[in-house]
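*Asks:* Model the structure of this input:
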Amino acid sequence: MLVALIARDKPGALPVRQENRPLHVEYLKSGPAVQQAGPLLDAAGDMCGSLIILDVADMDAAEAWAAADPYAKAGLFASVELIPWNRVIG
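*Replies:* Got it, this is the predicted structure:
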């Protein structure tokens, strides 16, 4: 099952993102769940959120993956959406 994780950072949280980025990137690469990933950018080009495409067994697995993300553990996100996704191209 493909799931799009769309997370928005809390206002002013760029230092939290930068501090936790190495652990987050390591987590992204730690297993087969992540199919695509990258930061969302604001108008100035600064990172302000995340878009991650997960390939997991079910929504429970997506929720568990999201909860274990170092960014989530650091309290970076103001919101996180997990949305089932259907790949059409790519």
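
*Asks:* switch to C-alpha atoms for all contacts and neighbour counts from now on
*Replies:* Noted.

*Asks:* Name the nearest residue to Pro84, sequence neighbours excluded.
*Replies:* Excluding its sequence neighbours, the residue lying closest to Pro84 (CA to CA, 6 or more residues apart in numbering) is Val3, at 4.4 Å.

*Asks:* Contacts made by the helix or strand hosting that neighbour with the rest, please.
*Replies:* Using DSSP states H and E, Val3 sits in strand 2-9. The set of residues external to strand 2-9 that reach it, using CA atoms under 8 Å, 6 or more residues apart in numbering, is 48-56, 59, 62, 66, 76-87.

*Asks:* That strand: what's the following helix or strand?
*Replies:* Per DSSP H and E, the first helix or strand lying C-terminal to strand 2-9 is helix 14-28.

*Asks:* in whichever helix or strand comes after that next one, what's buried?
*Replies:* Once the chain leaves helix 14-28, the next helix or strand it forms, by DSSP H and E, is strand 34-41. Neighbour counts over strand 34-41 (16 or more other CA atoms under 10 Å) mark 34, 40 as buried.

*Asks:* Also this sequence, please, to line up against the first:
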Amino acid sequence: MPIALDCRYRPGGAQDRLPIRAAHLDYMIANQGRVLHGGPSLVDGELVGMYLLLATDDPGQADDFLAGEPYARAELFAEVQRTLFTGYLPEPRRGFLAELRRDASRCVAAAD
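*Replies:* Below you'll find the predicted structure:
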């Protein structure tokens, strides 16, 4: 399972990132093989942080990634939430969601 990182800027962090944005982008380019998906986090159109899906289930590798990440090194984040991500869409294999649906129906019937 990939590790999801939800990194939220500290007050002023979005603005403070601008002088080191090129270094951040260089880091992301250099580490494309370690990132499955990533980009800015917006709330009501306002930049609040970044979200990354790392190609690892090892918390130590996620920590190593962040230790080298320029925004993290500059202490721009007030909070980083790390969770394991289980993706169902797109389906990991054809019919996967239908199988889940059948299992859910059986659980409801067993509870009755």
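
*Asks:* Any chance you could compute the TM-score here?
*Replies:* Once superposed, chain against chain, the TM-score is 0.87 (TM-score structural alignment, normalised by the length of structure 1); 89 aligned residues with a CA RMSD of 1.5 Å.

*Asks:* quick revisit: counting neighbours, which of the contacts of strand 2-9 of structure 1 end up buried?
*Replies:* Applying 16+ other CA under 10 Å to those flags 48-56, 62, 66, 76-77, 80, 82, 84 as buried.

*Asks:* Pick out the most distant pair among those residues.
*Replies:* For those, the maximum inter-member distance is 24.9 Å, found between Cys48 and Val56 (CA to CA).

*Asks:* Count the neighbours of Pro32 of structure 1 for me.
*Replies:* Other residues within reach of Pro32 of structure 1, judged by other CA atoms under 10 Å, total 10.

*Asks:* got a list of what the closest residue to it other than its chain neighbours touches?
*Replies:* Once flanking residues are discounted, Pro32 of structure 1 sits nearest to Asp55: 7.7 Å by CA to CA, 6+ apart. By CA under 8 Å, 6+ apart, the contact list for Asp55 of structure 1 reads 1-3, 32-35.

*Asks:* Asp55 of structure 1 and Trp65 of structure 1, how far apart?
*Replies:* Applying CA to CA, to the nearest Å, the value for Asp55 of structure 1 to Trp65 of structure 1 is 11 Å.

*Asks:* repeat for Ala33 of structure 1
*Replies:* For Ala33 of structure 1, the distance to Trp65 of structure 1 equals 8 Å [CA to CA].

*Asks:* more crowded one of the two?
*Replies:* Ala33 (19 against 16).

*Asks:* Surely that one touches Leu54?
*Replies:* Yes: using CA atoms under 8 Å, Ala33 of structure 1 makes contact with Leu54 at a distance of 5.2 Å.

*Asks:* picking that back up, could you export the contacts of Asp55 of structure 1 as a markdown table, including distance to Gln18 of structure 1?
*Replies:* Formatted as a markdown table, the contacts of Asp55 of structure 1 follow (distance: CA to CA, whole Å):
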| residue | distance to Gln18 of structure 1 |
| --- | --- |
| Met1 | 30 |
| Leu2 | 27 |
| Val3 | 25 |
| Pro32 | 24 |
| Ala33 | 23 |
| Val34 | 20 |
| Gln35 | 22 |
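
*Asks:* Cool, thanks, signing off.
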